[in-house]
Structure formats: C-alpha cells, structure tokens
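Colleague: Test case, fold it:
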Amino acid sequence: MMHPTTKILATLGPASEAPHRVKALISAGASAFRMNYSHGEHEEHLGRLTTVREVASEMGRHVPIVSDMQGPKLRVGKIAGEALKLGFGDEVEAHLGETAPEGTLPVPHEELFEALKAGDELMIDDGAIRLSVIEGGSAKMVLKTEVPGTVTNRKGINVPGRRLRIDALTEKDRSDLAFALEHNTDYVALSFVQCAEDVQAAREIIGTRSRIISKIEKPSALEDLEGIVEASDGVMVARGDLGVELPLEQVPPAQRRIISMARERGKLVIVATQMLQSMVDAPIPTRAEASDTATAVYLGADAVMLSAESAVGRHPEAAVAIMTRIIRAVSEDPNSFAEIAAACPDPFMNAVGGATAVAAADAADLVDATAIVAATNSGSTAYLISQLRPEQPIIALTPHELTARQVALAWGVTPKIIKDTEDFEELTRFAAEASSEFTGAQSENLAILLAGLPPGRVGSTNTMKIFRIGDYK
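Modeller: Below is the predicted model of the structure:
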C-alpha cells in the first residue's frame, strides 16, 4: 500500500459541498479542505465545515480544515458612465474617492496615493490593463496607459512595486477569523501578507487556537520571505496573484525558492492555483498541468491545492483522483526521493529534537524499517520527521484530535488517536499496532518510535527506539 506523501487540499464550494461529494473527495485522495472566505456567508461555511467533520468521523479519518481569509481588496470605484476606455499612450487622472469626474478613474484607497511615485506601475483587472505613474499626489495622480483596455466598475487593482500601508486583516477578515476560530478551524490562511509583522499581528489574535499559513502572493512578501516563513507555521505559493504582480517567467523560480525555504525551516508549504485548471470544464487535465503538479511533488511540497477545480468545477472527484494518480506516479519513481532530498539538502534542525529525528531517519534506512512512528502532543515530533522526507511512512500518534487533524496536512504523515500514556512500553505497543494497521507490517518487521521523555512536554523529542512488531502484538 502506497503511503500518502504530498497531500491534496481541495477547496469546497457549490460543486462539492454535499455530504456524498465530500465523502467521494476523501475516498479519491483529498486529505484536507479549504474554505474560501472570499465567497459565501458564514452560514454556508458552517454547513460545509459541519459536513466535513461529520463525514470524516464516519470514515474514521482526521481531515484538517484551512480557513482562507479574503484580505484587503484594492478596487476601482464607480466610474462615471460605467466604463472608461483607455488607448495606448492615453493619459488619465486618478482621483481619490469612490466617484470621480467623467473621464477619470475613481480610486478609493488613500494608501495607493501615499505609496505611488512617478515611474511606478499600476495594474487593473488582473493585469489586463497596465498604467504607469507620470505624476503622483495625495489626492490625484496622472497615469499613462501602457497596456490599453476598458476599465469598468469595481475592477481589481494591483501595485507590484510598492509595499502598501494596509493591514493584512480587514474588518471582514476579523469577523471571518472569529467565526473560523469559534468553529475550531485547524489552519488560517492569511492573504495580502507583505512582511513578518503582518503574521505576528495575526498571531496575537489567533494565539495557539490555530496554525497560520501565510499566502505568498506579493513581490514585497518575497523581499521578507525569510521573516515571513519564520513567523508562520506554513506558507502557500499563491501563484495566481503572484503571477499578476511578477513577470510570468519569474513565478517558477519564486516557487522553487519559497518551497526550499519553507522546507529548510520545517514549515508546511502548499502549492496553489491552476494546478489542473482545465478540469474546471474538461474531464482530464492537459499534459502540462500534470507535469506542473508533478514538479511540485518532486520539489517536496507538503500539499498541492485545487481551487475552482473542486469548488465549482464539473469534475471535482475526477480532479482529486487524477491528482492522486500523479502523486502516486512520482512516489513510485525510484529516483523521486533522491530528487525530493536534493531540492532541500540541508534542512535546519534544532539541536536535540533534530538530532533525534535525523538518527531515526538514518536508522530506518539502515534496518529497513516498515514505518517511523512519531508520538506527539503538539505535532512537533511529526513535523520534525516529515521535514526530512524519509522513504518510510510516518505515523503520528497523539491523544489530541486537533493535533491529529493538523499533522494530517504534513508530508507523509498519517495520524492516529491513542489514549494518553506515560508508559513507554504501552506507547511502543500502540506504535506496533499502528504500524500493522497502516502499512501491513508483519511480526518480523522492524519499526522506529520517536518520542520525548518524560512524556507530555512540548518540544522534548529526545528518544528513538527500534523495535520488532511481533514483540508488541
């Protein structure tokens, strides 16, 4: 039985929210579900969340939920005449406010006027229209059209070259966040993260109630990538928005850099946006999309994400099933683990826990262990061994449901709930039972147990045990 390595994060929406659909998606290979707070009301999200929890319980699975905050949205205001046609080289004034005189652009964002200077670029409608700043100002700017088009009401604005003085959490986000935390979300995905301080501000609100995934979607985030990764529990390569504000040819190198840095520091990393985009309508993806997904797996991403493909697409179960087949094909490639290791050759590890995890991974290879079992309260032991991307299945034993759900998103980890125990021999017996259950291990097989002694202390991974399955069955 192939153990899950790279996980699949599927977005729930109208096409996939019914209980039988959620069950089918999990059966097809979905490990986690994303709730997109850019769309829908709290009542809708509660229905989806409840469905996931109920279906997962029926199936005996631990399925994490990622609550994705909308973040600030910069938009054009209400245009006089409903539309403004801009030709190449045309100059146009932008006025601060929801409305503006005919023939000008209303821009209701004071922060833009504060930040933009002559020579800066401003993009409208996901980059379909591009303007350069000729003259800045506190309430009026003069812009020149570089890529022409027709601007209509409320189209989105992107500013690639400047860090804007805007909080990553809007009032809507704070309301959505309070709702998600009230209903025990496992992860919160932050949008519009520009620097580590944005993550720290969210951490003050969230505390330990949820783990934080920072979406890397702006060039300014790349400038403070190390700080953002350190402040977060995980990052998401949000290629859609990143591809608007970066030249397209710079997105693949940025993706590799983000994955490498996250892996080095032991943080989750998710690759998102348009993985199998053609499957929104088509029953199979393009070969290029299959290759793109495989590339993320070869780079060692913890998860790949489906957005519209599973939320509103015509073939949500097929999209998950095909993504599962791609992940399986990479895992069965005899060179895949070498490539995954080469993509992050020197992960940073803390002294005691890191040394124990490295020893466990090395020992698992030397004795041909059938599994590496991580006993964990907070999840830290499971994340540690996952960081090394071993060839053996990783089983996380924990007495806590929240921890079980959270580690289910980590590369190669399968969680199992056990009773809390301070008896190391009993813990070894639980490890033997889980190894047999999840890998089909026989009595003569060996497994590795990774734990902290004395039990119950967070971050105390200091003990490795090699044991024979049959001695504890």
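Colleague: only C-alpha atoms for contact and neighbour calcs from this point on.
Modeller: Noted.
Colleague: got the buried residues for the helix or strand hosting Gly240?
Modeller: Counting by DSSP states H and E, the element that carries Gly240 is helix 239-245. If you call a residue buried by 16 or more other C-alpha atoms under 10 Å, then helix 239-245 has these buried ones: 239, 241-245.
Colleague: ok, and what's touching it?
Modeller: 126-127, 158-160, 216-219, 251, 255, 271-274 (C-alpha atoms under 8 Å, 6 or more residues apart in numbering).
Colleague: ok, 6 Å please
Modeller: For helix 239-245, contacts defined as C-alpha atoms under 6 Å, 6 or more residues apart in numbering pick out 126-127, 160, 217-218, 273.
Colleague: distance between whichever helix or strand comes after it and the chain's centre?
Modeller: Remark: after helix 239-245, the chain's next helix or strand is helix 251-264, criterion DSSP H and E. Remark: helix 251-264 is offset 13 Å from the chain centroid, using C-alpha atoms, centre = their mean, to the nearest Å.
Colleague: now the other sequence, so there's something to compare against:
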Amino acid sequence: MTTEILCTLGPSSMNERVIKRLEELNASLFRINLSHTAVSAVAEMIHFIQEHCSVPVCLDSEGAQVRTGDSLQGPIVLTEHSFVKVCREYVIGNASQFNLYPLNIVDQIEVDDFISIDFNEVLTQVVEKRYEDITLRIINGGQIGQNKAVTVQRSISLPPLTEKDHKAISVGRELGVRHFALSFAGQADDVNQLREISGSGSFIISKIESRRGLKNLNEIASVSDALLIDRGDMSR
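Modeller: Below is the predicted model of the structure:
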C-alpha cells in the first residue's frame, strides 16, 4: 500500500527551503487551504510552488461551512449569560453583534437552535429571531475569532462550494492544477458539482468531516478519487 502525504503550506512554510525539503521527504501534494487564503493570493502561491518543486498543488475548498465574520480588534470575548445579535447585514463584529457567513444563513436558523462557535469554544442558543437579526444567549463563554468554524446543531442546507471556491478553482485550472479537495462533502452530488467545474482529468479528494458525510460515505466514495477523514470534525 502506497502512503500519500498531503502537506499544507501556510505563511511560515511558503518558502523555497521548506518546499524543497518537503519534496525530498516525499510529499505527495501541497495543499492550499482556501478557508485561509485570499483569492487574490492564489495565483502567486501556485506559481511559487511550481517554480520551486514538481509536487502537485491541491486546492482545498472552503466548502459547506458556516464561519464567523470580521471583528474590529482581534478576538471577541463573549461572557456566559450575556446576549449577542447575529446580523443579516454586514457589520464589524464586537461583543454586541457580529456576522455569520454566508449572511443569509440566518434564514435557516430557528429559535431554540444551539450554535457552537470556533470548535466548541463558545456555545450559544437562539432566543429570538427577526428578519434583520437573531439573538443568541451565551451558554458557555469564551473568545471567537474571525473566519472561525460555526456549527448549527441541526441539519441546514449550504451549497457545496462558495463563490470564493469557484473563483479560486478557475484560477487553479488556468495554472494547471488538477487536484482539488472538497471540504464537508455531504453527498455524491456535492462531489459531482466540483468535478463539473474542475474539468476533465481532475483528481478529487472528498473530505469526510460531518455526520452527513459519514452517513453518505458509500455514495461519496463511489464518485471520488480519494477520501480524507477528519476525525476532529466528525461530530458536526
């Protein structure tokens, strides 16, 4: 059995010395995490990797994930038993209000839903819903940062690819990228949508990191080229 090694490159490792050393150690793919990479930076990163090694690039999508919005001065501190609003319109986040992305996710959230933020750092419950916002009661307090993962403890519907994913995949295709990872794959159709936009000859890694993905594992596997199991997210 051949071992495949997927290496994520970030700010501290995106340099010639590290890339060449990882190639010497038989890295199979270099992953660019689109959840933490601006679309404007994707082309430059791909060019840099391709210039310094022959290891293929893999673009890892944001996928069907709710995330926190912008904040003004670092992490937001939410204290137990306090209340905070999640707004439909764009705001700069603070301890009184913030956004979740996609913004229209508030349409699917209902009173009494439990919402965990930043890998369960903060646990909240919805106590009020209006068109313009929802109000959360803080059950377990803590800090939440920008662009952090959010989980609604009930099944909600999200597109398998974000607008940012579509743009980045298009850039990648133009630069010869053929490996793509689908975050939070939930069903076979999610994989098929990625394959349709990534083009013929693409190699798709479906990431199983939710209860829905685990439930539909067989159908996802049947249309994927590889699977990646994320044990840390399996309760989502």
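Colleague: Now compute the TM-score of the two chains, please.
Modeller: Remark: TM-score between the superposed chains equals 0.79 [TM-score structural alignment, normalised by the length of structure 2]; 230 aligned residues with a C-alpha RMSD of 3.1 Å.
Colleague: would you list the contacts of helix 239-245 of structure 1 in JSON lines and tack on secondary structure and distance to Pro4 of structure 1?
Modeller: Listed next are the contacts of helix 239-245 of structure 1 as JSON lines, based on DSSP: H, G, I helix; E, B strand; the rest coil; distance: C-alpha to C-alpha, whole Å:
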{"residue": "Asp126", "secondary structure": "coil", "distance to Pro4 of structure 1": "35"}
{"residue": "Gly127", "secondary structure": "coil", "distance to Pro4 of structure 1": "38"}
{"residue": "Pro160", "secondary structure": "coil", "distance to Pro4 of structure 1": "37"}
{"residue": "Glu217", "secondary structure": "coil", "distance to Pro4 of structure 1": "27"}
{"residue": "Lys218", "secondary structure": "coil", "distance to Pro4 of structure 1": "31"}
{"residue": "Thr273", "secondary structure": "coil", "distance to Pro4 of structure 1": "21"}
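Colleague: Out of the residues you listed, flag the one nearest to Val413 of structure 1.
Modeller: Val413 of structure 1 lies nearest to Thr273 out of these, by C-alpha to C-alpha, at 23.5 Å.
Colleague: After alignment, which residue of structure 2 pairs with the closest one?
Modeller: Per TM-score structural alignment, there is no equivalent position to Thr273 of structure 1 in structure 2.
Colleague: Ok, Ala319 of structure 1 next?
Modeller: Using TM-score structural alignment, Ala319 of structure 1 pairs with nothing in structure 2.
Colleague: In three-state terms, label Ala319 of structure 1 for me.
Modeller: Of the three states, Ala319 of structure 1 takes helix according to DSSP: H, G, I helix; E, B strand; the rest coil.
Colleague: Can you give me the distance of it to Gly29 of structure 1?
Modeller: Using C-alpha to C-alpha, to the nearest Å, one gets 10 Å for the distance from Ala319 of structure 1 to Gly29 of structure 1.
Colleague: ok, back up a step: nearest to Glu437 of structure 1, out of the buried residues of helix 239-245 of structure 1: which one, please.
Modeller: Nearest to Glu437 of structure 1 out of those is Arg239 (C-alpha to C-alpha; 37.8 Å).
Colleague: if I line the two up, what does Lys144 of structure 1 land on in structure 2?
Modeller: Under TM-score structural alignment, Lys144 of structure 1 pairs with Arg137 in structure 2.
Colleague: Residues touching the strand or helix carrying that match, excluding its own?
Modeller: Element membership for Arg137 of structure 2, per DSSP H and E: strand 133-140. Strand 133-140 of structure 2 is contacted from outside by 80-88, 122-128, using C-alpha under 6 Å, 6+ apart.
Colleague: Just the buried ones out of these, please.
Modeller: 83-88, 122-126.
Colleague: just to revisit the earlier point, average offset between the strand holding Arg137 of structure 2 and structure 1?
Modeller: Once fitted to structure 1, strand 133-140 of structure 2 is off its aligned match by 1.9 Å on average (mean C-alpha distance after the TM-score superposition for structure 1).
Colleague: Name the next helix or strand downstream of that strand, please.
Modeller: Taking DSSP H and E, what comes next after strand 133-140 of structure 2 is strand 142-144.
Colleague: can you pull the buried residues of that next one?
Modeller: For strand 142-144 of structure 2, by 16+ other C-alpha under 10 Å, it's 142, 144.
Colleague: Residues touching it, excluding its own?
Modeller: 75-78, 121-122.
Colleague: about what we covered before: so for Ala319 and Gly29 of structure 1, which residue has more residues nearby?
Modeller: Between Ala319 of structure 1 and Gly29, Ala319 has the larger neighbour count (other C-alpha atoms under 10 Å), namely 30 against 21.
Colleague: count of residues packed around the residue lying closest to Ala83 of structure 1 once chain neighbours are set aside?
Modeller: In space, and not counting its chain neighbours, Ala83 of structure 1 is closest to Thr152: 4.4 Å by C-alpha to C-alpha, 6 or more residues apart in numbering. Neighbour count of Thr152 of structure 1, defined by other C-alpha under 10 Å: 20.
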